[in-house]
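J.: Fold the following.
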Amino acid sequence: MKKLWLVVTLLTFSVFITACSNSEGDEETNTNGNTESSEEMNEEMDNESSESGEETDHSDMDHSSSGEVPEGLEEADQPTYEVGETATIPDGHMSGMEGAEATIAGAYDTVAYVVSYDPTDGGERVTDHKWVIHEEMEEASEEPFESGDEVTLDASHMEGMDGATATIESAEETTVYMVNFENTESGEKVENHKWVTESELRAE
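T.: Down below sits the predicted model:
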């Protein structure tokens, strides 16, 4: 009888130990599974956040233009760089401009603005874009705009720019140049690029 009781006790204990072991294994599996699932979700969220917070990159866009200038824009009387002359762009405001040799295609006296705007095509907000000139604002009058003013852009340097509402970040009365140059990164020729200011050029 004692032997039978001992056998029953041992069997019961074995079953209990096995059940506990399986339970712990399942719990560990679930924990690992949940951890991996959580990590995957966090990674996806980080990627989405990174993409949405990514600065707008215009480096793959064509910075050439037809060469047409806005109505009322006056040619500079005595520009530092004459049409046909060459100058260096030591620090370009867009990728592929830095160190490029620029040929002057036009020189004009105006006010150049740094602007921020939401593209009309639904793209990411563009901040501190250089440059939009006074004659490319729908509300332009004789007086220049000031920092903080809201204007409507009448320019198409970039996709989604034309018709966009922009905020003036800063203004600079200067000579602006339309230039031809070779992109130092892609090797592509850019013609009639609008705009480069006097301070962005250096004599060769």
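J.: From here on, just use CA atoms for contacts and neighbour counts.
T.: OK.
J.: So for this protein, which residue is the most central one in space?
T.: Thr56 (1.5 Å; CA atoms, centre = their mean).
J.: For it, give me its contacts.
T.: Neighbour list for Thr56: Glu124, Arg125, Val126 [criterion: CA atoms under 8 Å, 6 or more residues apart in numbering].
J.: Would you do the same for the sequence below? I want to compare the two.
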Amino acid sequence: MKRKIGLSAMVIGFAMSLAACSLSEKETARDMDHGKMSMSSNQQTESSSMEMNHESVIPVTMKKATKPMFPVNTKVILKADHMEGMKGAKGEVVEAFDTIAYAVSFRPLSGSDEVITNHKWVVDEEVTPRGAKVGNRVNIQANHMTGMMGADGAVDSAKKTVAYVVDYQPTTGGALIRDHLWMTEDELVKAE
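T.: Alright, predicted model coming up:
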């Protein structure tokens, strides 16, 4: 009997890990050239060495934006500085989704003792419970950075918005960043 229970637990665990690693239709081979990039100082604690992961998957439950300010293929300039080389970078909108965007604070599961504060952005489809309010505790189901997936965190801010996926060329040089998750409408301006 113990052997059957153990085998069942292994099968369930394996199935859950496969489900967590499944790819959305948006994930393609072009995403494989994404490197890791250091976060800017406003997105981390001063001594943080956390790295962004540009191979994150768009949740399959996301709803396409009905009236985005910046439709797909719009050329934009990034105003936010989530990461080094982002502010002022030229980019292009790849996807746009209606959602709630959260800034969250959390302790990474990668063994680090530091707390990441005010990380922008995690969307409603990447947290449980959904529909969180400022101050609520959430479990983060996103892999935007090392140690984020499965981490417990707190909502620092929340806003109903259009969340954008963008490709952009860092102002610091280097390779084009593809499918960066997430930018909000107030963090973009149409390129002239």
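J.: coming back round to it: any chance of CSV for the contacts of Thr56 of the first structure, columns neighbour count, secondary structure and distance to Ala164 of the first structure?
T.: Listed next are the contacts of Thr56 of the first structure as CSV, based on neighbours: other CA atoms under 10 Å; DSSP: H, G, I helix; E, B strand; the rest coil; distance: CA to CA, whole Å:
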residue, neighbour count, secondary structure, distance to Ala164 of the first structure
Glu124, 16, coil, 13
Arg125, 12, coil, 11
Val126, 17, strand, 11
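J.: Show me which of those is closest to Glu68 of the first structure.
T.: Val126 (23.8 Å; CA to CA).
J.: What's the match for the closest one in the second structure?
T.: Counting by TM-score structural alignment, Val126 of the first structure lines up with Ile116 in the second structure.
J.: and if you look at Glu40 of the first structure?
T.: Aligned partner of Glu40 of the first structure by TM-score structural alignment: none.
J.: quick one: secondary structure of Glu40 of the first structure?
T.: Put simply, Glu40 of the first structure is helix when judged by DSSP: H, G, I helix; E, B strand; the rest coil.
J.: I'd like to know how far it sits from Glu28 of the first structure.
T.: Distance of Glu40 of the first structure to Glu28 of the first structure, computed by CA to CA, to the nearest Å: 18 Å.
J.: cool, Asp162 of the first structure as well?
T.: Asp162 of the first structure sits 58 Å away from Glu28 of the first structure, going by CA to CA.
J.: And the two? Which one has more around it.
T.: Asp162 (18 against 12; other CA atoms under 10 Å).
J.: Assess the claim that the more buried one and Leu153 are in contact.
T.: Yes - Asp162 of the first structure lies in contact with Leu153 (CA atoms under 8 Å); the separation is 5.6 Å.
J.: mind listing the helices for the first structure?
T.: Ranges of helices in the first structure, per DSSP state H, are 2-52.
J.: just so I have it, where are all the strands in it?
T.: 74-75, 86-89, 100-117, 126-133, 150-152, 165-182, 189-197, 202-203 (DSSP state E).
J.: can you list those in CSV and add distance to Ser52 of the first structure?
T.: What follows is the strands of the first structure, written out as CSV (distance: least, CA to CA, whole Å):
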stretch, distance to Ser52 of the first structure
strand 74-75, 41
strand 86-89, 32
strand 100-117, 16
strand 126-133, 13
strand 150-152, 25
strand 165-182, 21
strand 189-197, 28
strand 202-203, 37
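J.: so which of the ones you listed comes closest to Leu4 of the first structure?
T.: strand 126-133 (84.2 Å).
J.: If you count neighbours, what's buried in stretch 114-121 of the first structure?
T.: If you call a residue buried by 16 or more other CA atoms under 10 Å, then stretch 114-121 of the first structure has these buried ones: Val114, Val115, Ser116, Tyr117, Asp118, Pro119.
J.: quick one: contacts for the counterpart of Gly147 of the second structure in the first structure?
T.: Mapped onto the first structure by TM-score structural alignment, Gly147 of the second structure lines up with Gly160. Each residue near Gly160 of the first structure by CA under 8 Å, 6+ apart is listed here: Pro119, Thr120, Asp121, Gly122, Gly123.
J.: now the last one, nearest residue through space, not along the chain?
T.: Counting by CA to CA, 6 or more residues apart in numbering, Gly123 of the first structure lies nearest to Gly160, which is 7.5 Å off, once chain neighbours are set aside.
J.: what about that neighbour, distance to Asp121 of the first structure?
T.: From Gly160 of the first structure to Asp121 of the first structure the distance is 5 Å (CA to CA).
J.: Likewise for Ala166 of the first structure?
T.: 14 Å.
J.: I'd guessed Leu73 of the first structure sits against Tyr108; true?
T.: Yes - using CA under 8 Å, Leu73 of the first structure makes contact with Tyr108 at a distance of 6.9 Å.
J.: Look at the two and report which has more neighbours.
T.: Neighbour count, other CA under 10 Å: between Leu73 of the first structure and Tyr108, Tyr108 has more, with 20 against 14.
J.: Please report the distance of whatever residue of the second structure lines up with that one from Gly13 of the second structure.
T.: When the second structure is aligned by TM-score structural alignment, the residue opposite Tyr108 of the first structure is Phe97. Separation of Phe97 of the second structure from Gly13 of the second structure (CA to CA): 31 Å.
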